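This is the structure alone, sequence omitted:
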């Protein structure tokens, strides 16, 4: 079991309060910080993965947290970060085979529930977010990133899948049909600066300190408002911009059906070989550039 060192010091830039919005238990793979009144800070820290993959611990923990937040009127904003250097959420945990056929559907349902929360949801990224990690971010209200380490992408096509957590529905609404086609069909990465320009993320920053300061200033304003007012405005925007859950569930079903195909299983095995079983190598760090190498393995 790995313990990640050098945790971000977000709390040092937040106004400290002894009042917690709600009482939460400990969750495996999630670090909870409620030191600022009205703000719930959740940091991903998968103890079994050096690249911080999206798996059962995060899925179950966040599902429980979202249920508790639905009727909570004290929490105004939820801030998501990562404790793992260079990785926000790398992608789905595909190390355990066969894949749980329900994990895609349960992730879609969680992501949709996140959009329904009356609180503001914010992702602060300083690392890689691909596949399910990027789809998690797409379900949030706002996304911010540091230019130096942040990369986003949907590499599923390289292993014979389609993104099953919502990217084919959310991305075209954010960046347009043509650009969504480009990034989903090639599986290549997009860097934070380009992601900002296209609307994939809200804003890109030169340093983590600048990003923290910007978000902190925004939280000072957001925590002044009532949860009812925040939820009312979010609902109106959702009507205009959020894809129907039936569409994302259809993609989830197609993702699950792909898992049983022989060519998909072969490519997934090659992917695990290429990434050294999801190790923190340059292949994982620059996966968008590495995925064509899968086809060299498949041809051998």
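All right, it came through fine. Just so it is clear, the structure is predicted and the values come from calculations on it, not from any experiment.

drop to CA atoms for contacts and neighbour counts, all remaining ones
OK.

For residue 129, which residues are in contact?
87-91, 150-153 (CA atoms under 8 Å, 6 or more residues apart in numbering).

Grab the nearest non-local neighbour of residue 49.
Once flanking residues are discounted, residue 49 sits nearest to residue 2: 7.3 Å by CA to CA, 6 or more residues apart in numbering.

I'd like the distance between that neighbour and residue 51.
Relative to residue 51, residue 2 is positioned 11 Å away (CA to CA, to the nearest Å).

Tell me which helix or strand the residue nearest to residue 49 sits in.
Residue 2 belongs to no helix or strand when elements are defined using DSSP states H and E.

Take this one as well and set it beside the first:
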């Protein structure tokens, strides 16, 4: 949840690129004008796919309360949009999110942080968004940036992406789920080592350890691959997609016996959908199904 101020972490000669020079990998599919945000760019790059790009380049997308508020609003809009089935969350080639904004956190007292539930809203996407969220991570994903990436349903990254939970270096600990999600993903011993030392790890390591579904060789390949996967998912029934996300996420909260029973109940409930009938009939007739998403 901490921020590593970008310039200190960059090699000599690093400079912040103006927004206008950031790579434009994905074209806008929808002709509908996007809502204007201060810290985000939103688009619909493919049918059924919504994209949210963090856009605070001078701070390497460091997370602050106004940015998180906009992110929650953008995700809520896509979650309720009939023409969106899958959401991509990404940053720039240089940084997914370099951490949380230290300037916002440093002056907080215990009573302020505790009584106002500081950063509780950062977890809204894990509880309020029913559609799958795919993270596309390039560059730095540190502290809060790493936690945000792990909140997403599938994490993709570049091989050179820079992950880490370096809060210990600032005299604090992860506060937006880093200790919990990282441990579940890669195991106690490795997560403990990373959190206690504050060491960073690469996108290649993230894939090797099972934190990332896939690491791509470049930013362009990352965005192309993630968009293609999102388009594939968006081609299925929304009913099945949302149900599948629900049962997989439930596996993180329940024991095996309860989890299997929960999965079976959701499986049974989907027999009440039109798409289950459409899908199975189309399979039997060896033709492509035409989903109603009902």
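Arrived safely, thanks for sending. These numbers come from a predicted model, not from an experiment.

before we move on, back to that, hmm, the residue nearest to residue 49 of structure 1 is touching residue 50, no?
Yes - in this structure, residue 2 of structure 1 is within contact of residue 50 by CA atoms under 8 Å, at 7.3 Å.

Between the two, tell me which one has more neighbours.
Per other CA atoms under 10 Å, whichever of residue 2 of structure 1 and residue 50 has more neighbours is residue 50, with 21 against 10.

Can you find the partner of the more buried one in structure 2?
The equivalent of residue 50 of structure 1 in structure 2 is residue 59 (alignment by TM-score structural alignment).

Top of the contacts of residue 129 of structure 1 by number of neighbours, please.
Counting by other CA under 10 Å, top hit in the contacts of residue 129 of structure 1: residue 88 with 33 neighbours.

List the contacts of that residue.
If you count contacts by CA under 8 Å, 6+ apart, then residue 88 of structure 1 has 44, 52, 81-82, 125-129, 133 around it.

Now do the same for it: its match in structure 2.
Match for residue 88 of structure 1 (TM-score structural alignment): residue 96.

Which helix or which strand is home to its match?
strand 95-97.

average gap between that strand and structure 1?
Once fitted to structure 1, strand 95-97 of structure 2 is off its aligned match by 1.1 Å on average (mean CA distance after the TM-score superposition for structure 1).

what about residue 193 of structure 1, is that helix, strand or coil?
Under DSSP: H, G, I helix; E, B strand; the rest coil, residue 193 of structure 1 falls in the helix class.

which residues touch it?
Per CA under 8 Å, 6+ apart, neighbours of residue 193 of structure 1: 147, 203-204.

so which of these persist in structure 2?
Retained in structure 2 (both residues aligned by TM-score structural alignment, their matches' CA atoms under 8 Å) from the contacts of residue 193 of structure 1: 147, 204.

can you tell me what part of structure 2 stretch 258-269 of structure 1 aligns to?
Using TM-score structural alignment, stretch 258-269 of structure 1 finds no match anywhere in structure 2.

How about residues contacting that stretch?
With CA under 8 Å, 6+ apart as the test, stretch 258-269 of structure 1 has contacts from 99, 158-161, 294, 298.

could these go into CSV alongside distance to residue 194 of structure 1?
Shown next, in CSV, are the contacts of stretch 258-269 of structure 1 (distance: CA to CA, whole Å):
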residue, distance to residue 194 of structure 1
99, 33
158, 22
159, 25
160, 26
161, 25
294, 26
298, 32
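
Among those residues, name the buried ones.
Neighbour counting by 16 or more other CA atoms under 10 Å classes 158-161, 294 among the contacts of stretch 258-269 of structure 1 as buried.

can you give me the strands in structure 2?
Under the criterion DSSP state E, strands of structure 2 are mapped to 40-46, 48-54, 84-90, 95-97, 133-137, 140-142, 154-158, 162-164, 200-202, 214-216.

about what we covered before: of the contacts of residue 193 of structure 1 - the most surrounded one?
Top of the contacts of residue 193 of structure 1 by neighbour count (other CA under 10 Å): residue 204, with 25 neighbours.

Map it onto structure 2.
In structure 2, residue 204 of structure 1 lands on residue 215 (TM-score structural alignment).

can I get the strands of structure 2 in CSV with distance to residue 21 of structure 2?
Converted to CSV, the strands of structure 2 look like this (distance: least, CA to CA, whole Å):
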stretch, distance to residue 21 of structure 2
strand 40-46, 14
strand 48-54, 15
strand 84-90, 16
strand 95-97, 14
strand 133-137, 19
strand 140-142, 18
strand 154-158, 20
strand 162-164, 22
strand 200-202, 25
strand 214-216, 22
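
Which one of these lies nearest to residue 110 of structure 2?
Nearest to residue 110 of structure 2, of all the strands of structure 2, is strand 140-142, at 23.4 Å by CA to CA.

Kindly state which residue of structure 1 is aligned to residue 182 of structure 2.
In structure 1, the residue paired with residue 182 of structure 2 is residue 171, using TM-score structural alignment.

and the strand holding residue 96 of structure 2, how far from the chain's centre?
11 Å (CA atoms, centre = their mean, to the nearest Å).

Can you pull out the residues in contact with stretch 73-82 of structure 1?
21-22, 37-45, 69, 88-89, 118-126, 219, 222-223, 225-228, 230.

Swap in 6 Å and give it another go.
For stretch 73-82 of structure 1, the surrounding residues in contact (CA atoms under 6 Å, 6 or more residues apart in numbering) are 21, 38-44, 88, 119-124, 223, 227.

do stretch 46-65 of structure 2 as well
So stretch 46-65 of structure 2 is contacted by 29, 39-44, 83-91, 95, 97-101, 234 (CA under 6 Å, 6+ apart).

same thing but at 7 Å, please
3, 6, 16, 19, 29, 39-44, 78, 83-91, 95-101, 144, 230-231, 234 (CA atoms under 7 Å, 6 or more residues apart in numbering).

Filter the residues you listed down to the buried ones and express that as a ChimeraX selection.
Of those, the buried ones can be selected in ChimeraX as follows, counting by 16+ other CA under 10 Å:
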select :3,6,39,40,41,42,43,44,78,84,85,86,87,88,89,90,91,95,96,97,98,99,100,101,144,230,231,234
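
Find the residue closest to residue 222 of structure 1 in space, skipping its chain neighbours.
Per CA to CA, 6+ apart, closest to residue 222 of structure 1 is residue 76, 6.8 Å.
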